[in-house]
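Asker: quick one: sequence and predicted model below, then my questions.
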Amino acid sequence: MTLTDTRVDDRYPTRITGTPAQLPRVHPTVWGTEADGPIDAATLANHETKGYTVVEDTLSVGEVQTYWQELVRLSSDRELAQDERVIAEAKTGEVRSIFDVHEISDLIAELVRDPRVLDRARQLLGSEVYLHQSRVNYMPGFKGTGFYWHSDFETWHAEDGMPSPRAVSCSIALTDNHPFNGGLMIMPGSHRTFVQCAGETPDDNYKSSLKDQRVGVPNEDDITKMAAEYGIDQFTGQAGSALWFDSNIMHGSGNNITPYPRSNIFLVFNSVENALREPFAASTPRPAFIAGRDSTPISR
């Protein structure tokens, strides 16, 4: 399949040469019903409207400590540090993210199949699911750098070939999220609008974008308009809380200049009915450790 072929039925064109536009979303946010899982009807309706849901106490205090120790172990592994799945901070060289972490850590592989996580993903997407991406994010005190405003789906569509935004992310906090330590900011309701981005995708763009994303981010005018329309919420809460958010919602985070670190486990579930194609706006797909191309359903 050629790049031109995939664009024939592209409902979300991006990385364009002209002036970017804001396009209406043509797909649902919630695909399942109350009968499909643990989430009640009111929460599902709220998720459809806002594009995100916070689930407190997803992990117990003891589990948080166990997973935190696992993150420390992974970031201290000198052999692993040479692996391409480990992304370092551009300025300090400290670990920023570790991708494909469910293939590296048996502990996190078990979490992917945990009913507290898997059943919610299946319900929100209304189907069997597979893991599009897994990673752990580190934002150390004083040195952690943020992520600029973006829609994940824009990148996954353009560079991975994800046809529609039938994917959901689960970010599980392993440290307390304060308003001042680089917490995730999110525009509630923005998932209903797809914001085009300008500029061609460079070859091997992921090698730089995972440290400092420059291509695939909206312009300041679009961000200003969306902030005025939707406002900005911030994910705060105790360690063990989980943020479930739609793949197309506009979000970002600032730098962490406080002494308090902020780390999380990040799991992206995609519907098996939304398997990746060839990229819609890139010459080649990103590596499988960033965007899984095996759509075999996750089983317990």
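Answerer: Looks like it arrived, so ask away.
Asker: contacts and neighbour counts: CA atoms only from here.
Answerer: Noted.
Asker: I'd like to know how many residues surround S75.
Answerer: Neighbour count of S75, defined by other Cα atoms under 10 Å: 19.
Asker: my read is that it contacts V95, right?
Answerer: Yes - using Cα atoms under 8 Å, S75 is in contact with V95, at 6.4 Å.
Asker: got any residues that touch both of those two?
Answerer: Residues touching both S75 and V95 by Cα atoms under 8 Å, 6 or more residues apart in numbering: none at all.
Asker: next, name the residue at the spatial heart of this structure.
Answerer: Nearest residue to the geometric centre of the chain (Cα atoms, centre = their mean): S169, 5.0 Å.
Asker: packing partners of the helix or strand harbouring that residue?
Answerer: Here S169 sits within strand 167-173, counting by DSSP states H and E. Judged by 3 or more Cα pairs under 8 Å, 6 or more residues apart in numbering; DSSP states H and E, strand 167-173 is in contact with helix 115-125, strand 242-246, strand 262-271.
Asker: pull out the buried residues from the first one.
Answerer: Applying a neighbour-count criterion of 16 or more other Cα atoms under 10 Å, one finds V117, L118, D119, R120, A121, R122, Q123, L124, L125 buried in helix 115-125.
Asker: one more structure, for comparison:
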Amino acid sequence: MTLAESRTLDTYPTRVTGEAQLLDRTDPTVWGGEHDGPMDGAALASHDSKGYSIIEGLLSPAEVQGYWQELVRLSSDEELKTDERVVTEKKSGNVRSVFEVHRISELIGELARDPRILDRAQQILGSDVYLHQSRVNYMPGFRGNGFYWHSDFETWHAEDGMPKPRAVSCSIALTDNYPFNGGLMVVPGSQRTFVQCIGETPDDHYKASLKEQEIGVPSENDITKLAAEHGIDQFTGPAGSALFFDSNIMHGSGNNITPYPRSNIFLVFNSVENALVEPFAAKHPRPTFIGSRDFTPLTR
């Protein structure tokens, strides 16, 4: 499919000129049923309504410790710091994220196939899934920078060529999440509204946006409208908890000025029936370590 052909099928236009619009989502949030996985009917209905689900105690304390040690190993690997998959803070130069971490770390690669995670992703999306993106995020105490409000799908659609918001992210906390150490905030129910963004995508935009995103950011007015209608929830809880959230939900996090670090493993599952095409609002797709074009279904 050519770029021109893919754009004729665009039901979620963004990176527009003029005034951005709030568009009604035309696709489901939940594609599967209660017999397709571990989530019962009430849990699926809640996820459909809010756009997210919290699973407390997904990992045991011993597992958390093992993955935490793996994150420490990755962040202290001097050779890895020169890899393009490692993103550093714009000002401090400290490691912010490590992308495609399921290929770098065998331990995290196995985690992506864990039935406690994979089965839920398949159930929510109603199909086999593949990993669109994986990363670990570091938010150290005192100097961890947050992520401004955004919809992941807006970027994945515009710059990766993801046709529909038929993807779900799983964020697994490896540190305790408090209301005051930069915990992720979400606007429940906002996944049902696609927020257009203004501005043309620059070439190689990912190099700047992974440090600080300026294009593909919704207006303050649109964020205010969504918050006024739906309110704001925050993902808090002990290490080992997991947040499954829709690709189109509006979310963000504040800076961490407390002594308490916040780190997580981030896995994005996309339906194999929603494979990437050419980008809808960029000249070229982002590198595959950010948006995978290997659509091989994950198996246990």
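Answerer: Received it, and whenever you're ready, just let me know what you need. Quick caveat: nothing in here was measured; it's all calculated off a predicted structure.
Asker: same list (the helices and strands packed on strand 167-173 of structure 1) but as TSV, adding distance to V101 of structure 1.
Answerer: Shown next, in TSV, are those (distance: least, Cα to Cα, whole Å):
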stretch	distance to V101 of structure 1
helix 115-125	16
strand 242-246	18
strand 262-271	9
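Asker: tell me the contacts of F153 of structure 2?
Answerer: Neighbouring residues of F153 of structure 2 by Cα under 8 Å, 6+ apart: M162, P165, S247, N248.
Asker: follow-up on the earlier one: ignoring the adjacent residues along the chain, who's closest to the residue nearest to the centre of structure 1?
Answerer: Nearest non-adjacent residue to S169 of structure 1, counting by Cα to Cα, 6 or more residues apart in numbering: V268, 4.4 Å away.
Asker: which position in structure 2 aligns with that neighbour?
Answerer: Matched to structure 2 by TM-score structural alignment, V268 of structure 1 sits across from V268.
Asker: look up how far G57 of structure 2 lies from that match.
Answerer: 20 Å (Cα to Cα, to the nearest Å).
Asker: who's more crowded, those two?
Answerer: Neighbour count, other Cα under 10 Å: between V268 of structure 2 and G57, V268 has more, with 23 against 16.
Asker: is it correct that the more buried one is in contact with R166?
Answerer: No - using Cα under 8 Å, V268 of structure 2 is not in contact with R166; the gap is 10.7 Å.
Asker: quick one: contacts for the spatially closest residue to Y52 of structure 1 that is not a sequence neighbour?
Answerer: In space, and not counting its chain neighbours, Y52 of structure 1 is closest to F245: 4.1 Å by Cα to Cα, 6+ apart. Listed by Cα under 8 Å, 6+ apart, the contact set of F245 of structure 1 reads G51, Y52, T53, V168, S169, C170.
Asker: give the contact list for L74 of structure 1.
Answerer: By Cα under 8 Å, 6+ apart, the neighbours of L74 of structure 1 are L80.
Asker: pretty sure S164 of structure 1 contacts L276?
Answerer: No - assessed by Cα under 8 Å, S164 of structure 1 is found out of contact with L276, at 9.5 Å.
Asker: tell me which of these two has more neighbours.
Answerer: Neighbours around S164 of structure 1 and L276, counted as other Cα under 10 Å, are more numerous at S164. The numbers are 25 against 22.
Asker: using the three-state scheme, assign the more buried one.
Answerer: coil (DSSP: H, G, I helix; E, B strand; the rest coil).
Asker: output the longest helix belonging to structure 2.
Answerer: Of all the segments assigned as helix in structure 2 under DSSP state H, the longest by residue count is helix 61-75.
Asker: the helix or strand following that helix vs structure 1, average distance?
Answerer: Counting by DSSP H and E, the next helix or strand C-terminal to helix 61-75 of structure 2 is strand 86-88. Taken over the aligned residues, the distance from strand 86-88 of structure 2 to structure 1 averages 0.2 Å (mean Cα distance after the TM-score superposition for structure 1).
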